[in-house]
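Undergrad: sequence first, predicted model second:
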Amino acid sequence: MSKDFWHNAVQTVQNWLSPTVSSLSDVSTTTPSDISGNVGDVQEGSATKEANLTAEQQGSEQNAEQVEAACCPPPRWMPIAWNELGVSEIAGPETNPRVMEYHEASGFTWARAQNGETPRLDDSRSIDAWCSSFVTWVLKQAGYAKNKLADDPFRARMWHDSWPHGVNTGRPIYGCLGVQKSHVGFIVGHKEGDPNTLAMLGGNQSNTVKVSYYHKSKFKGFWVPDDYPHACCELNVYTGRAANGDGESTR
């Protein structure tokens, strides 16, 4: 090997490690085995630095993901709500046991007679509207105790008027409760090209659990439980099937 080659090799070692060769005059007394050993140390040290850097970058990326998740985690109640899609009331004196579970969760006990019939708790009469009972059942299934819910949670408007452990987000976000004058459900998106038309997954929407569109102006407020981090939550376009809620019965 030429003297220039060994000179460059020594310079590389000196740049990365504590100097083992003090001057160029040492080149003449440095053996090829000495140099290769030092260069090997340099390569190993370089690989270790790269590994440490990669680990640090990965750690930063994971932290960023954790911060983002903490800022707006998936609402834990929404998979439960989606799983009820299609549950419907039964017309006449018969009842759907699932809808009656919703009523039981909310404490709904209205059993008044209607049109001369025997007083009973039902799922299909207008006085037995179950949209708010559905919301209550979903939140209870998600782990929220009765004292964390709205007062009289079988009444839709109470999620806006009297929910001590609720927070008004001031804007629609995924999974929030959209509260109207006499209806409530979970906001799941907005119509493509129209952010003022909101898609809501709710019970008793034309007598079933389904997604329907409602204009933003119909809502009194948008609420989430006060333990849910929502500062950076947004609302995306809803791409599934939805009915026009303006013409639907919610009673």
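TA: Yep, it's here. Just so you know, these numbers come straight off a predicted model, no measurement behind them.
Undergrad: going forward, measure contacts between C-alpha atoms and count neighbours the same way
TA: Noted.
Undergrad: buried ones in stretch 91-109?
TA: Thr95, Val99, Met100, Tyr102, His103, Glu104, Ala105, Ser106, Phe108 (16 or more other Cα atoms under 10 Å).
Undergrad: burial count for Asn63?
TA: 12 (other Cα atoms under 10 Å).
Undergrad: what sits up against stretch 35-46?
TA: Trp6, Ala9, Val10, Thr12, Val13, Trp16, Leu17 (Cα atoms under 8 Å, 6 or more residues apart in numbering).
Undergrad: ok, those residues vs Thr136, which is closest?
TA: Minimum distance to Thr136 across the contacts of stretch 35-46 is 65.0 Å, recorded for Trp16 (Cα to Cα).
Undergrad: excluding covalently adjacent residues, which one is nearest to that closest one?
TA: Val42 (6.4 Å; Cα to Cα, 6 or more residues apart in numbering).
Undergrad: count the residues that sit near the one you found.
TA: Val42: 18 neighbours (other Cα under 10 Å).
Undergrad: now name the helix or strand holding it.
TA: Using DSSP states H and E, Val42 maps to helix 32-71.
Undergrad: the structure to be compared is supplied as follows:
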Amino acid sequence: MIVQRLLNQIDIPGAQQLVADGSPGVRTIFKIQAFQRSIGIARPDGIIAPRSKTMTELMCRADAENSVHTQLALTNPAPTSADLGAPWIATAEREIGQKEVVGAKANPRIMEYHKASKHWAKDDSGKLDAWCGSFVAWVMLQHGLPTPKESYRALEWAQYGSKLKAPVYGAICVKSRSGGGHVAFAVGQSRDGKDYFVLGGNQNDEVNIKKYAATVWDAFVFPPGAVAGTSLPVYKGTAENAGRES
């Protein structure tokens, strides 16, 4: 992860930014090799070894680019939502606690979610005003990402972006339910992989993180143009079991 963060601080022509997740994937190896070529290594091997020319030059050049960021990279290796390739999760987390207002009044924030998805709702708590899809649409738009045409419909998200065989951090999870569907963001899994923890809207009428059996989900997708990470971390927080989604 430290190596990935340092590489991201250096302008290497033709090299993409990396997801700093600590996994030595193909993109990371290619970027190490590109960096090695840039410092005159004739036969780049993609290896970062202690006290090697590659590591020494990497630390020196990153330090020259931005000493503050280099210090953070070396002293604060805990992954952030941006490091894991899903900066929108930090945005979604800041919405935790937003909930419906019972009665004629509505939570203006939830109405913003509906506006983002072009939903015609004038209330936040009616049976026809389920807002999980609207919440995901609002989060995506905060990051300049596209949304499905009818993004207020949860099941529309199953055809969005890139399809995944299994969820990674920040993936959009879609499932069916009686009378419709549900959509939310993957933020973790149980140690045995049998349960997923998702951050979503309209989960018991509010934005929160809930625990679902892994088997209930029908599709996992990732926003178009975004680079997906390689894993779904074990969730270390607390979350109640899934409840009402209507």
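TA: Yes, it's here. These numbers were taken from a predicted model, which means no experiment stands behind them.
Undergrad: please state their TM-score.
TA: Laid over one another, the chains give 0.65 as their TM-score (TM-score structural alignment, normalised by the length of structure 2), with 173 aligned residues with a Cα RMSD of 2.2 Å.
Undergrad: aligned to the residue nearest to Trp16 of structure 1, what sits in structure 2?
TA: In structure 2, no residue is matched to Val42 of structure 1 (TM-score structural alignment).
Undergrad: how near is Val42 of structure 1 to Asn15 of structure 1?
TA: Taking Cα to Cα, to the nearest Å as the measure, Val42 of structure 1 falls 9 Å from Asn15 of structure 1.
Undergrad: helices along the stretch 51-200 of structure 1, start to end?
TA: 78-83, 97-106, 131-141, 158-161 (DSSP state H, counting those that start in this stretch).
Undergrad: now those as a markdown table including distance to Glu248 of structure 1?
TA: Written out in a markdown table, the entries for the helices of the stretch 51-200 of structure 1 read as follows (distance: least, Cα to Cα, whole Å):
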| stretch | distance to Glu248 of structure 1 |
| --- | --- |
| helix 78-83 | 20 |
| helix 97-106 | 19 |
| helix 131-141 | 13 |
| helix 158-161 | 21 |
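Undergrad: could you check how far Phe220 of structure 2 is from Gly243 of structure 2?
TA: 20 Å.
Undergrad: check Ser231 of structure 2 too.
TA: 26 Å.
Undergrad: looking at those two, which one has more neighbours?
TA: Comparing Ser231 of structure 2 with Gly243 by other Cα under 10 Å, the one with more neighbours is Ser231, at 16 against 13.
Undergrad: residue in structure 1 paired with the more buried one?
TA: Using TM-score structural alignment, Ser231 of structure 2 sits opposite Glu234 in structure 1.
Undergrad: who's in contact with that match?
TA: Pro172, Ile173, Tyr174.
Undergrad: about what we covered before: just put the contacts of stretch 35-46 of structure 1 in a markdown table and tack on secondary structure.
TA: Formatted as a markdown table, these follow (DSSP: H, G, I helix; E, B strand; the rest coil):
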| residue | secondary structure |
| --- | --- |
| Trp6 | helix |
| Ala9 | helix |
| Val10 | helix |
| Thr12 | helix |
| Val13 | helix |
| Trp16 | helix |
| Leu17 | coil |
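Undergrad: where in structure 2 does the longest strand belonging to structure 1 fall?
TA: Across structure 1, the longest stretch assigned as strand under DSSP state E is strand 194-205. With TM-score structural alignment applied, strand 194-205 of structure 1 matches the range 192-203 in structure 2.
Undergrad: what comes into contact with that stretch?
TA: Residues from elsewhere that reach stretch 192-203 of structure 2 (Cα under 8 Å, 6+ apart): 92-93, 99, 130-133, 135-136, 183-190, 207-215, 235, 239, 242-246.
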